[in-house]
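> here is a sequence together with a model predicted from it:
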Amino acid sequence: MQSSSETGLPAGWEVRRSNTKNLPYYFHPETKDSRWEPPAGTDPEALKNYMAAHHSTKGISTSNLSGTEGKIRAAHLLVKHNGSRRPASWREPKITRSLDEARDRIKGFQDQISSGASLSELATTESDCSSARKGGDLGFFGRNDMQKEFEEAAFGLQPGEISGVVQTASGLHLIQRLD
């Protein structure tokens, strides 16, 4: 069993992996409570470090995927702010940073990527989207599946290319086209 000091989760909680989605989730064996978002009282920094060490993915195999005609696959790193449509995440139950602070934060990630860091690895520990569990991978999507600004930027990229900062109602994104 994992220790609370290692995971950053409150006493009794542990990280498990879903058999159906192959994603980590949070479980309390005594109460049988399970959830995708960390429980209240979680130390976000300790959880971030634990997830990076034990639950990061280096990409998802595209074999056996069908029905992707007209679709693309992309990953992203999302930084939310207090004006985002849902100012909460797996990392922070209440996001209070301003839009300007979010912009500074995402530009810092953009600089790290320009210096050789991987968007996927940064997304695993830094993204405010639950796709962080998958290195920011959103899977395949088509036209009209995403917010307009996100979709336009993603479809405008070549495979492997990373966007500049894209602002949507969800927050600020860096997007990498995967396929």
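Looks like it came in fine. Numbering: from 1, shown residues only.
> please make it C-alpha for all contacts and neighbour counts, starting now.
OK.
> show me what the helix or strand hosting Phe150 is packed up against.
Element membership for Phe150, per DSSP states H and E: helix 148-155. Applying 3 or more CA pairs under 8 Å, 6 or more residues apart in numbering; DSSP states H and E, one finds that helix 148-155 contacts strand 166-168, strand 171-177.
> what's the most buried one of the ones you listed?
Burial of the helices and strands packed on helix 148-155 is given as mean neighbour count (mean count of other CA atoms under 10 Å); strand 171-177 ranks first at a mean of 25.
> who's in contact with that one?
With CA atoms under 8 Å, 6 or more residues apart in numbering as the test, strand 171-177 has contacts from 72-81, 83-85, 102-103, 106, 110, 119, 153-155, 157-167.
> please indicate which of those are buried?
72-81, 84, 102-103, 106, 110, 119, 153-155, 157, 162-163, 165-167 (16 or more other CA atoms under 10 Å).
> pasting the second one now:
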Amino acid sequence: MSTRHPRYVKPQNVSVPEGQIWAAHLLVKHNESRNPSSWKEPRITRSKADARKIIEGHRDRIRSGSDSLGDLAKRESDCNSAHKFGDLGIFGRGVMQKEFEDAAFALDVDQLSDVVETASGLHLIER
């Protein structure tokens, strides 16, 4: 018997303070990540090239509408935020890694980033 996870539903009518954003992400780590382990795998050995293929596949599924970032993050993300469907909450500048922050703040609401590389691994970000 398989366990079904509830489907992620984006909260509505949330007030985000000026200068801050609300974002979610999906992270795929690789063997060059600063901490190559996750809640799913104690030791991540995949190459960066393999991680890129995986995250590009996730990106394509999200863009096609066959999956949402939240639902994929719940199953596939190497970040502990997977347990919250990738939801990182509301944050301002200076909190996240610079590459992540720059990409997240450049997005429009409901927009999905392309693949973003940081020391943690490869991300897809949705604002």
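Sure, I can see it. Small disclaimer: the values here were computed from a predicted structure and weren't measured.
> look up how far Cys129 of the first structure lies from the counterpart of Leu27 of the second structure in the first structure.
The pairwise alignment with the first structure assigns Leu27 of the second structure to Leu78, based on TM-score structural alignment. Distance of Leu78 of the first structure to Cys129 of the first structure, computed by CA to CA, to the nearest Å: 6 Å.
> could you pick out the longest helix of the first structure?
The residue-count maximum for a helix in the first structure (DSSP state H) belongs to helix 99-114.
> mean per-residue distance, that helix to the second structure?
With mean CA distance after the TM-score superposition for the first structure, helix 99-114 of the first structure departs from the second structure by a mean of 0.6 Å once superposed.
> read off where that helix ends up in the second structure.
Using TM-score structural alignment, helix 99-114 of the first structure pairs with 48-63 in the second structure.
> contacts for the matching stretch?
Applying CA under 8 Å, 6+ apart, the external contacts of stretch 48-63 of the second structure come out as 27-32, 67-69, 72, 114-115, 122-124.
> in helices only, show me those residues.
Counting by DSSP H, the part of the contacts of stretch 48-63 of the second structure found in helices is Leu69, Leu72.
> now the angle between strand 171-177 and the longest helix of the first structure, please.
On the basis of axes from the mean of the first three to the mean of the last three CA atoms, to 10 degrees, helix 99-114 of the first structure is oriented at 20 degrees to strand 171-177.
> over to His25 of the second structure. Which of the three states is it?
What DSSP: H, G, I helix; E, B strand; the rest coil gives for His25 of the second structure is strand.
> isn't it up against Asp87?
Yes - proximity of His25 of the second structure to Asp87 meets the contact threshold set by CA atoms under 8 Å, at 6.7 Å.
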